[in-house]
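Engineer: Sequence first, then the predicted structure, then my questions.
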Amino acid sequence: MNLESIKTAVFLAISNYGGKILLALIAFIIGRFIIGRLSKFISARMTQSKIDRDVQPFLLSLVTVMLNVMLLLSCAGILGIETTSFVAVLGAAGLAVGLALQGSLANFAGGVLILIFKPFRVGDLINAQGFTGHVEAIQIFNTLLVTPDNKTIILPNGALSTGSVTNISGKGLIRVDMVFGVGSQNSLDKTKSAIQTVVDTCPTALKDKAHDILVTKLEPNAVYYDVRVWTHPDNYWDTYYYVNEHIKRQFDLTGIEAPERWLHVVQKG
């Protein structure tokens, strides 16, 4: 094939299909713009309608995917591709992909189950799959957690729907459990009073909830206290670190001593 034949073939292709390709490209760009604006509108309307915020990201993702598929079919029609055949091919390809991506289908089903039975909601503090964080979004296939150190953890919905999940904030309140040991020579009443002072002055401890200071273990050189402080889930770490730091300060201030280390030596012979 010589150069002239190639030029002629290219010219004929442009003449026959150039307009359709340009029109399809314009339709695709306009369609993507409309879908973006429509997604924002739907999101705003769902927020105004007070639709469960757990469901909002899921529905928005589903609608966006459907609109994009419709846009692709429309562009294929503009190009002259037979859409019925295209849909049949797409369906067969979807079946093959579905069989290959059974895990993704399990994640989709898991997302539906999570939204129906609501073991947790957006904003809840949960522990799952070895991670602890606040639920930022429940998407079609994954759930997003934000950890206390501001990392985003992506967890598959399939594992979440079938595995164990601890909803830390499910009851609205949480108890911070800590253990402190002091030397056995310290007065019991004096030690409990020092701990009570810290608990009473903790800004994140609930004032209308009874907190526990209990002797949990006795040893020859040490006494251990269980300290249980009630707070809101969002204040868990603030409460934990406040009590630990101020217990040390209060013990130093009141002269409460730490357990003495004993070394037991056995002499043979």
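Structural biologist: Done, it's in. Computed from a predicted structure; not experimentally measured.

Engineer: Only C-alpha atoms from now on, for both contacts and neighbour counts.
Structural biologist: Fine.

Engineer: residue boundaries of the strands in the stretch 1-150 of the chain?
Structural biologist: 125-128, 131-138, 142-146 (DSSP state E, counting those that start in this stretch).

Engineer: closest to Ala106 out of those strands?
Structural biologist: Closest to Ala106 of those is strand 142-146 (Cα to Cα; 10.8 Å).

Engineer: show me what contacts the residue nearest to Pro220 when sequence neighbours are not counted?
Structural biologist: Spatial nearest neighbour of Pro220, excluding adjacent residues (Cα to Cα, 6 or more residues apart in numbering): Ser184 at 7.0 Å. Going by Cα atoms under 8 Å, 6 or more residues apart in numbering, Ser184 touches Glu219, Pro220, Asn221, Ala222, Val223, Pro259.

Engineer: how near is the fifth one to Gly181?
Structural biologist: Same thing as Val223. 6 Å (Cα to Cα, to the nearest Å).

Engineer: Which one's more surrounded, those two?
Structural biologist: Val223 (21 against 18; other Cα atoms under 10 Å).

Engineer: pretty sure that one belongs to a strand, no?
Structural biologist: Yes. Secondary structure of Val223, determined by DSSP: H, G, I helix; E, B strand; the rest coil: located in a strand.

Engineer: my guess is it meets Ser187, correct?
Structural biologist: No. Contact criterion Cα atoms under 8 Å: Val223 and Ser187 do not qualify, at 10.1 Å.

Engineer: Please compare the first structure with the one that follows:
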Amino acid sequence: MAGESLMNDAIPLSDSLSQVNGWLENNSDILLQYGVNIIAALLILFFGNIFVKVIAGSVAKVLRKKDMDPAVIEFIHGLVRYLLFVIVLIAALGRIGVQTASVVAVIGAAGLAVGLALQGSLSNFAAGILIVAFRPFKSGDYVEVAGVAGSVESIQIFQTILKTPDNKMVVVPNSSVIGGAITNYSRHATRRIDLMIGVSYSADLQKTKQVLRETVERDDRILKDPDVTIGVHTLADSSVNFVVRPWVKTADYWPVYFDLMMNIKQALDANDIEIPFPQMSVHLNKVDKAD
């Protein structure tokens, strides 16, 4: 009985295998065609991705030879890579039978939908193009944008990367960069240092001015042209305030600033010129009590 049961189970299995084999034989041409198309599509994606990297890299290399700003090069490199990859993807889909016209239409519709949903991202993209076109700053410049100050590391498609003086990375959306004031501290070769120095009302102003000038002129990093400006700026509550405005190379701004503040303090002390601190005079009047 057991042998007969096994024989009965084997017959349907044999029939199923025969049906599968028959279906494979009848549809072998279609399967072969689809298999070839799928393999071809995968090859298109694989070699197309390599091709995209090579082309984008070549574009970046050509721009570097022309001494273009590294931040602009990175922006164009990313843009070229994304556009070429979309073309490769459409070609791969077309190889497996998807109508490319339909794909373009779907991408267009999807792009419209995504664009409406991600208006901020599109504005960042457009702002990135404006930054690259008008170049208010370049890679390495020290700038202040959207309330953040730092050195420009790169300009990407949607954001600008800054590095702060304390070595923090700050990502600023391109729309925020374009939408506000941009202060570029590195654009010009020279900068002016503005110092406010307060001295006592009892100080000799001519002597104070001479001490300040001699202190400034001892620093070789301070430029001779334009000449330093020194003068009385304000008669304040507790001090007579002098302005000291020398010009230096942009790279020397902060080192000269710190050294000059220390040297001025030491020079005033050496010449017995008092630097006053805020103070208040209180006058007490005695009032006699009535009898």
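Structural biologist: Good, I have the coordinates. All of these numbers come straight from a predicted model, not from anything done at the bench.

Engineer: who touches both of Val223 and Gly181 of structure 1?
Structural biologist: If you check Val223 of structure 1 and Gly181 against Cα under 8 Å, 6+ apart, the residues they both contact are Pro259.

Engineer: re earlier: the residue nearest to Pro220 of structure 1 pairs with which position in structure 2?
Structural biologist: Residue mapping for Ser184 of structure 1 onto structure 2 gives Tyr201, with TM-score structural alignment as the criterion.

Engineer: Please apply the same query to Trp237 of structure 1.
Structural biologist: Trp237 of structure 1 maps onto Trp254 in structure 2, by TM-score structural alignment.

Engineer: Tell me where structure 2 has helices.
Structural biologist: 2-26, 28-65, 70-95, 100-117, 119-134, 174-179, 205-217, 253-270 (DSSP state H).

Engineer: Can you name every helix or strand that the longest one contacts?
Structural biologist: With contacts defined as 3 or more Cα pairs under 8 Å, 6 or more residues apart in numbering; DSSP states H and E, helix 28-65 of structure 2 has these neighbours: helix 70-95.

Engineer: swap in the shortest one?
Structural biologist: Here helix 174-179 of structure 2 is seen to pack against helix 119-134, strand 159-163 when contacts are counted using 3+ Cα pairs under 8 Å, 6+ apart.

Engineer: So which bit of structure 1 is it matched to?
Structural biologist: On structure 1, the counterpart of helix 174-179 of structure 2 by TM-score structural alignment is residues 157-162.

Engineer: So what's the gap between the matching stretch and the chain middle?
Structural biologist: Taking the mean of its C-alpha atoms, stretch 157-162 of structure 1 sits 13 Å from the chain's own mean (Cα atoms, centre = their mean, to the nearest Å).

Engineer: Check stretch 80-97 of structure 2 too.
Structural biologist: 30 Å.

Engineer: And for that stretch, what's in contact with it?
Structural biologist: Here stretch 80-97 of structure 2 has contacts from 34, 37-38, 40-42, 44-45, 48-49, 52-53, 55-56, 99-100, 103-104, using Cα under 8 Å, 6+ apart.

Engineer: at 10 Å instead, please
Structural biologist: Identification of contacts with stretch 80-97 of structure 2 by Cα atoms under 10 Å, 6 or more residues apart in numbering yields 33-57, 59-60, 98-104, 107.

Engineer: Can I have the buried ones of those residues as a PyMOL selection?
Structural biologist: A single PyMOL command selects the buried members of the contacts of stretch 80-97 of structure 2 (16 or more other Cα atoms under 10 Å):
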select buried, resi 37+38+41+42+44+45+48+49+51+52+53+55+56+57+59+60+103
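
Engineer: Please tell me how far the match of Ser184 of structure 1 sits from Ile44 of structure 2.
Structural biologist: 83 Å.

Engineer: what does Met261 of structure 2 give?
Structural biologist: For Met261 of structure 2, the distance to Ile44 of structure 2 - Cα to Cα - is 66 Å.

Engineer: How about Phe75 of structure 2?
Structural biologist: 26 Å.

Engineer: go on, Lys168 of structure 2?
Structural biologist: Lys168 of structure 2 is 41 Å from Ile44 of structure 2, where distance means Cα to Cα.

Engineer: The residue nearest the centre of structure 1: what's it in contact with?
Structural biologist: Taking Cα atoms, centre = their mean, the centroid of structure 1 lies closest to Leu145, which sits 1.7 Å from it. Taking Cα under 10 Å, 6+ apart as the criterion, Leu145 of structure 1 is in contact with 122-128, 131-138, 151-155.

Engineer: what do we get in structure 2 for it?
Structural biologist: Using TM-score structural alignment, Leu145 of structure 1 sits opposite Leu162 in structure 2.

Engineer: And the contacts of Leu145 of structure 1, which of them are buried?
Structural biologist: 122-128, 132-138, 153, 155.

Engineer: so which of those residues comes closest to Ile114 of structure 1?
Structural biologist: The closest of the buried ones among the contacts of Leu145 of structure 1 to Ile114 of structure 1 turns out to be Ile138 (Cα to Cα; 8.4 Å).

Engineer: Distance of that closest one relative to Asp124 of structure 1?
Structural biologist: Distance from Ile138 of structure 1 to Asp124 of structure 1, by Cα to Cα: 11 Å.

Engineer: One more: Asn186 of structure 1?
Structural biologist: Distance from Asn186 of structure 1 to Asp124 of structure 1, by Cα to Cα: 41 Å.

Engineer: Also Trp262 of structure 1?
Structural biologist: 46 Å.

Engineer: now swap in Ile116 of structure 1 and tell me
Structural biologist: Separation of Ile116 of structure 1 from Asp124 of structure 1 (Cα to Cα) stands at 16 Å.

Engineer: contacting residues around the equivalent of Val114 of structure 2 over in structure 1?
Structural biologist: Residue correspondence to structure 1 (TM-score structural alignment): Val114 of structure 2 is matched to Val97. Residues near Val97 of structure 1 by Cα under 10 Å, 6+ apart: Gly91.

Engineer: just Ala10 of structure 2 next, same as before
Structural biologist: Glu4, Ser16.

Engineer: do Thr201 of structure 1 as well
Structural biologist: Lys207, Tyr242, Val243, His246.

Engineer: Scan these and report the most crowded one.
Structural biologist: Greatest neighbour count in the contacts of Thr201 of structure 1, by other Cα under 10 Å, goes to Val243: 23 neighbours.

Engineer: No more questions from me, cheers.
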